[in-house]
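>>> Coordinates for the following, if possible.
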Amino acid sequence: MAVQDDKRERQMRDRFNLKVDEGRKRDGIDAYLKIDNRIVNFELKSTTSGSVSTVRDFGAEHIKKWRDLHWIIAVYDKRGEDIIQCHYASPRDMLPWIEKKRQYVLPDLILGKDIPGFVSPEMIKSIFDGKSEPFSYKDAKWLMKNQWSRDRYLAEADMGRGYSLMKMTEILEERCSYLMARGSTLNNPHIEKSFVAKLPLLDEEEPAHDLRELVRNYFATAAETDEATA
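Below is the predicted model of the structure:
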């Protein structure tokens, strides 16, 4: 994480009295709060221009992760030092934006899900020019490159220290899934300035209290909706 991004996240966590797990990984949860016997996870974003940068490779994992997250978007001054205002977005608020991006990448997601299933032993035979099993560690690594550790390669060997035709087919299928997943992502989709502007503003005098009231209101209205449709 960039130093500037880390500094802003700390400022936002302090302003709203949010917690973060120690040792958080780069793709982990930015912050959380405990409220009314719930743990509410947050995505923290900041901007100096109004539109919000998200992630380098937006794909299926982000769609799954973001659907249940609450968001705080801090608008900073042009220097990126001081917070001008903050917006709160519930999962319901963010759903239209996430769904729009999901629809954009949907054809690629379907391809990424279905194409690996067409990998066959005949493809392995073609790649290795009819070579018979067992295949070697070097052969397996030629397929998967540096995607696996040496320990993983050794653990996957199903013929002593070698690999059967079917195991090599499985390896190629996994490699295909990996390549298709990389190709089915959207590069850093921005949350538009006009979208951000419509999100609720958090009170500047008591931001932590206001955030908790908005979160409670979200869960209350979500419960009412569930009861009405039950």
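>>> only C-alpha atoms for contact and neighbour calcs from this point on.
Noted.
>>> Without its sequence neighbours, what residue ends up closest to Gly112?
Distance criterion CA to CA, 6 or more residues apart in numbering; nearest residue to Gly112, sequence neighbours excluded, is Met180 at 4.7 Å.
>>> Tell me where this structure has strands.
Ranges of strands within the chain are 31-35, 38-47, 70-76, 83-89, based on DSSP state E.
>>> nearest to Ile124, of those?
Proximity to Ile124 (CA to CA) singles out strand 38-47 among these, at 42.9 Å.
>>> For the spatially closest residue to Leu172 that is not a sequence neighbour, which residues are in contact?
Among residues not flanking Leu172 along the chain, Leu143 sits closest, at 6.3 Å (CA to CA, 6+ apart). For Leu143, the contact set (CA atoms under 8 Å, 6 or more residues apart in numbering) comprises 171-172, 175.
>>> among the residues you listed, which are in helices?
Here DSSP state H is the test, and the contacts of Leu143 give 171-172, 175 as lying in helices.
>>> Could you identify the buried members of those?
Buried members of the ones in helices among the contacts of Leu143, counted by 16 or more other CA atoms under 10 Å: 171-172, 175.
>>> which of those lies closest to Tyr88?
Closest approach to Tyr88 among those (CA to CA): Arg175, at 39.5 Å.
>>> To compare with the earlier structure, here is another sequence to fold:
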Amino acid sequence: MTVQDDSRENELIQLFNLERPVNLSRSGTDAILTLNELKITFELKSTTKTSVTTVRDFGPEHIKKWRGKHWLFGFYEKGGKILKYCLYASPKMMAPWISEKSDYVGSDYKLAQLIPELISISLLYEIVGEKEVYTLEDAQSLQKRQYTIQEYRNKMDLESGYSPEGMLSILKDRCKYLIERGSTLNNPHIPASYFEGWERITTNHAQRLRELVTETIQENT
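Just a heads-up that it's a prediction; the model follows:
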């Protein structure tokens, strides 16, 4: 997140009287609204345009993270310092967009699950040569920096290294990683048309948000 994005996010948190998660980097949640002892998780986005950018490498982890979340969008003047208006979105309101993007990458991620299991020992031998015992260096030549040293050591199934079956498992992981890496959607936008007809919040931000969230909860009970 850039300094400017971080500043705008902090402004939204203060304006709507939200809280930061205790462990922001691990929680996957930008902000929390406490409402009648409920903890409502929020995704925050800001923009200087009429559309909204999301993330660089959109994939299944974002789908899992965003489903069920509430959203706040801050729309700023071109310079990025003056807030024009905000939009609130319930999980139901965001569901069509998330589902559309999920469908877009879905088949690629199915390939990432299925194709590695088709890799055989003979294919392993074609790639790294045939050995009775493979070394740590052999394994690192396959999976590069995708494992930590400890993970490499944990995967050793022989005292001095890896059996062909152990290396096959690493090769499958590598194949899965490469397919998933190529399957992400780069920075999908939420178009301006998606927000048509949504209420613009320009005053009494904290109060109005709580009213809208309360309405959402009541609709789902």
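>>> Switch the ones in helices among the contacts of Leu143 of the first structure over to TSV; also include distance to Thr54 of the first structure.
As requested, these are exported to TSV (distance: CA to CA, whole Å):
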residue	distance to Thr54 of the first structure
Ile171	32
Leu172	31
Arg175	27
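>>> and which of those is nearest Lys113 of the first structure?
Lys113 of the first structure lies nearest to Arg175 out of these, by CA to CA, at 12.5 Å.
>>> excluding its backbone neighbours, what's nearest the closest one?
Met144 (5.9 Å).
>>> Can you report how many residues neighbour the one you found?
For Met144 of the first structure, the count of nearby residues is 18 (other CA atoms under 10 Å).
>>> separation between it and Arg161 of the first structure?
Distance of Met144 of the first structure to Arg161 of the first structure, given as CA to CA, to the nearest Å: 17 Å.
>>> What of Ile124 of the first structure?
18 Å.
>>> Where in the second structure does stretch 181-194 of the first structure align, residue-wise?
Stretch 181-194 of the first structure corresponds to residues 180-193 in the second structure, going by TM-score structural alignment.
>>> related to what we said a few turns ago, isn't the residue nearest to Arg175 of the first structure right up against Ile171?
Yes - counting by CA atoms under 8 Å, Met144 of the first structure does reach Ile171; the two are 7.1 Å apart.
>>> Among the strands of the first structure, show me which one is buried the most.
Mean neighbour count (mean count of other CA atoms under 10 Å) peaks for strand 70-76 among the strands of the first structure, with a mean of 22.
>>> For it, which outside residues touch it?
With CA under 8 Å, 6+ apart as the criterion, strand 70-76 of the first structure contacts 12, 40-50, 82-91, 196.
>>> quick one: that strand to the second structure mean distance?
Mean deviation of strand 70-76 of the first structure relative to the second structure after superposition (mean CA distance after the TM-score superposition for the first structure): 0.5 Å.
>>> circling back: now compare the contacts of Leu143 of the first structure with the second structure and keep only the conserved ones.
Comparing these with the second structure on both residues aligned by TM-score structural alignment, their matches' CA atoms under 8 Å, the contacts found in both are 171-172, 175.
>>> check contacts around the closest residue to Pro21 of the second structure other than its chain neighbours.
Once flanking residues are discounted, Pro21 of the second structure sits nearest to Ala31: 6.1 Å by CA to CA, 6+ apart. Listed by CA under 8 Å, 6+ apart, the contact set of Ala31 of the second structure reads 13, 18-21, 41-44.
>>> possible to save the strands of the first structure as JSON lines with distance to Leu111 of the first structure?
Shown next, in JSON lines, are the strands of the first structure (distance: least, CA to CA, whole Å):
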{"stretch": "strand 31-35", "distance to Leu111 of the first structure": "34"}
{"stretch": "strand 38-47", "distance to Leu111 of the first structure": "29"}
{"stretch": "strand 70-76", "distance to Leu111 of the first structure": "30"}
{"stretch": "strand 83-89", "distance to Leu111 of the first structure": "31"}
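>>> Figure out which of the ones you listed is closest to Ser184 of the first structure.
Checking these against Ser184 of the first structure by CA to CA gives strand 38-47 as the closest, at 22.7 Å.
>>> which of the residues in the longest helix seen in the second structure are buried?
The residue-count maximum for a helix in the second structure (DSSP H) belongs to helix 91-114. The neighbour-count check on helix 91-114 of the second structure (16+ other CA under 10 Å) flags 91, 94-95, 98, 101-102, 105-106, 108-109, 112-113 as buried.
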